[in-house]
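In: Using only what follows, build the 3D model:
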Amino acid sequence: MLEKIPCLDLKGQHQQIKKEVFDAFEKVYESTAFSGGPFVEEFEKNFAVFCQTAYAVGVNNGTSALHLAMLALGIGVGDEVIVPANTFIATAWGVSYTGAIPVFVDCTSDTWQIDATKIEEKITPKTKAIVGVHLYGQPFDVESLLAICRKHNLSLLEDAAQAQGARYNDIPVGGFGEMACFSFYPGKNLGACGEAGGITTKNEKYYKHLLSLRNHGSMVRYHHDEVGFNMRMGGLEGASLNVKLKYLPEWNNRRREIATRYQQEIKNTHIKLQYQPDWAKSVYHLFVLTTENRDGLINYLNENNIFPGLHYPVPCHLQKAYAHLKYKEGDCPNAEYLAQHCISLPMYAELTDAEISHIIKVLNAYKNA
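Out: Next up is the predicted model:
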């Protein structure tokens, strides 16, 4: 019998590149460039090229990236920002940290991305921006959101925390909005050895502002032009990301191979998979499905040594932290259904063909008991 198959296992990836990463760490150690510095700058340049943008700014995590991007857009107290109800909570934190209000919009019933047809009814004179999330590694409907932004004079921010290398109409995500925010949390497709995040943009004004904001509001040492933050990326994180970036296309392609097998070989009427539009080339950070009896399926998978995840069991608009906004059950029915019925299958490049076959065989035998 196969050993336990977790939703995510980082050990295999890191064993492959251990020597290369440790060699990079030694260079950081020898130069004592532990906070910002040349290794972060090298990664920033390489990541901007990877995303086909002019600039990339490394920060300490993806949540900080969202926060600083909102500030660079001029979002503040009294403003409103459209946010998907179906996303990780950090998407909304970026809005709230500025004193602005996240306005939650339901997802579609098939892609599980923000429903572009539901956005305009939520726009008010206070609305300043829309956040689109490339959720699970799949690009959102970029053109539809851009059209709404142009019509209402709003900014578009991409939350690409799960989508390093994803493509919309064969163009890399990260350059469609005013800025795009990435997480390099260790479990991401491109994950640092530690906490890290980044922001890409084609706009020099935003780029320079972000450099100031992440470094205590300072561009010249001991001269502080605005209230800033200590949100620099560490040198060790930058070095590890530079090593991993070279392997990311290969790892993403393997994820696509695994996803294709799931999509083509899982044939069970009790299971529904995420719809993939023609314009979306996902990197499958997560492989999410829905089923009516989630607890039953999870228990069944566990009995067969498969341990799925949940992404995400509580939609943003129903989180206790946002109770003051007075959302109620039924306000975003698709996001609520997804939260109650979703599970995430194991998905990482090091899954073996035998493990994938086992997962598919077990799922196809599921009877919804």
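In: When you work out contacts or count neighbours from here on, use the C-alpha atoms and nothing else.
Out: Will do.
In: residues in contact with the residue lying closest to residue 40 once chain neighbours are set aside?
Out: The spatially closest residue to residue 40, leaving aside those adjacent along the chain, is residue 238, at 4.4 Å (C-alpha to C-alpha, 6 or more residues apart in numbering). Under the criterion of C-alpha atoms under 8 Å, 6 or more residues apart in numbering, the neighbours of residue 238 are 39, 40, 41, 42, 43, 192.
In: Would you map the strands across the stretch 251-369 of the chain?
Out: 272-273, 280-281, 287-290, 306-307, 342-345 (DSSP state E, counting those that start in this stretch).
In: Now do the second one: distance to the chain's middle.
Out: Its chain's C-alpha centre and that of strand 280-281 lie 15 Å apart, by C-alpha atoms, centre = their mean, to the nearest Å.
In: another one to check against the first:
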Amino acid sequence: MNKIPLVDLHAQYEEIKDEMYKLWDEILESMYLYLGPNVKGFEKEFAEFNRVKHCVGLGSGTEAIHFSIRALGIGEGDEVIAPSHTFFATIEAIIQAGAYPVMLDIDPELYTLCPDAVREYIESNCSKEREGLKDKNTGKILKALLPVHIYGHPADMDAFKEISDEYNLMIIEDAAQAHGAEYKGRKAGALGDIAAFSFYFSKNLGALGEGGAITTNSDEYAERIRKLREHGQKDKYHHDSIGYNSRLDEIQAAVLRCKLKLLKKWNDRRREVASFYNNALKDLPLIIPTEAEWAHHVYHLYVICSDKRDELFGHLKDRGIGCGMHYPIPCHLQEAMKGYGNSEGDLPETEKAAKEILSLPIYPHLSEDDTSRVVETIREFYK
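Out: The predicted model follows:
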């Protein structure tokens, strides 16, 4: 019996390879390998897709978060609120920018940062001082909220906007898993001051390896990031500041341009697979994903919860079905985060999710036979 992987990009490659090879030939003939017409073309097209003024291509999603924080002027002595339930890069990027991460709990249904937890933390721990909103626990100034659109489902952005307006905070979206997701009809990536995307190869919109971008309506933030990505220079050999080497190259941009044209179709197919799973699994003693009425979920991951997660994981693996755990160790309990103020038991919803979450195969070219087999194998486990 054939194996069903958690992610399979072979069919996706077959769909775009002719156009991709044509663009690659043009690139190699020109030998214009970075920040050329494909990067500029992709930046324009992705900005239009998200209905924002600017997109700036970068080397990775982690750098997109890091640079977003830097572009907002956040650094040493500042802090940023983010969920603990996220890929570690979210928290890592805050620290790389010189700021302090305050990791809070999630909404137990959506797995996104809980607005009530954010408000409660601010009201209990922060005071308005001349220099800003001061955290009595750390002595640092709270500058921004960093909600993550986890698994392809947007965070409740109006709730965060209300908090940010009340306390004069900025909002950075981590949209690394949310290409094409929508909140009340607006695209993820157009909902805060700035947004960070990843084009890691397995994402809904993925390069052939690594890539990232920011989106924003701010001319100032976009210009700062263009300088940050290229050693702090605005014009060649004129360095206004210290920067980094984080450029999206022409080869990756060409791949992304090919895939962007198909993203809506691919996301629609993901939603079809998710709907099939929802209907087929809803009577079992597990929790299927929730889609808020204001959300358009793009199912980068299809994540169920089971109190028998480890046994179900083994059952699926033994029968050739790929599955994953996103994420089995919360960020606040990682070894690297000792000394950042959290301990086991502090974030109960996050810690419960980490013990129960299981990601099932979902991708645009997953066949009906394979989705049926996934369901049958899960139902077999619960007999």
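In: ok so, going back, what lines up against the residue nearest to residue 40 of structure 1 once you look at structure 2?
Out: Aligned counterpart of residue 238 of structure 1 in structure 2: residue 253 (TM-score structural alignment).
In: does that match count as helix, strand or coil?
Out: Following DSSP: H, G, I helix; E, B strand; the rest coil, residue 253 of structure 2 is assigned to helix.
In: Neighbour count, distance to residue 85 of structure 1 and secondary structure added to the contacts of residue 238 of structure 1, as JSON lines?
Out: Listed next are the contacts of residue 238 of structure 1 as JSON lines, based on neighbours: other C-alpha atoms under 10 Å; distance: C-alpha to C-alpha, whole Å; DSSP: H, G, I helix; E, B strand; the rest coil:
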{"residue": "39", "neighbour count": "25", "distance to residue 85 of structure 1": "36", "secondary structure": "helix"}
{"residue": "40", "neighbour count": "27", "distance to residue 85 of structure 1": "33", "secondary structure": "helix"}
{"residue": "41", "neighbour count": "18", "distance to residue 85 of structure 1": "35", "secondary structure": "helix"}
{"residue": "42", "neighbour count": "14", "distance to residue 85 of structure 1": "36", "secondary structure": "helix"}
{"residue": "43", "neighbour count": "23", "distance to residue 85 of structure 1": "32", "secondary structure": "helix"}
{"residue": "192", "neighbour count": "25", "distance to residue 85 of structure 1": "27", "secondary structure": "coil"}
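In: Nearest to residue 106 of structure 1, out of those residues: which one, please.
Out: Using C-alpha to C-alpha, residue 192 comes nearest to residue 106 of structure 1 of those, at 31.6 Å.
In: Could you check which helix or strand contains residue 176 of structure 1?
Out: Using DSSP states H and E, residue 176 of structure 1 is not contained in any helix or strand.
In: er, residue 207 of structure 1 actually
Out: Per DSSP H and E: helix 204-213 holds residue 207 of structure 1.
In: mean deviation (superposed) between that helix and structure 2, please.
Out: Superposed on structure 2, helix 204-213 of structure 1 shows a mean distance of 0.9 Å to its aligned residues (mean C-alpha distance after the TM-score superposition for structure 1).
In: residues in structure 2 matched by that helix, start to end?
Out: So in structure 2, the equivalent range for helix 204-213 of structure 1 is 219-228, judged by TM-score structural alignment.
In: Fine by me, thanks again.
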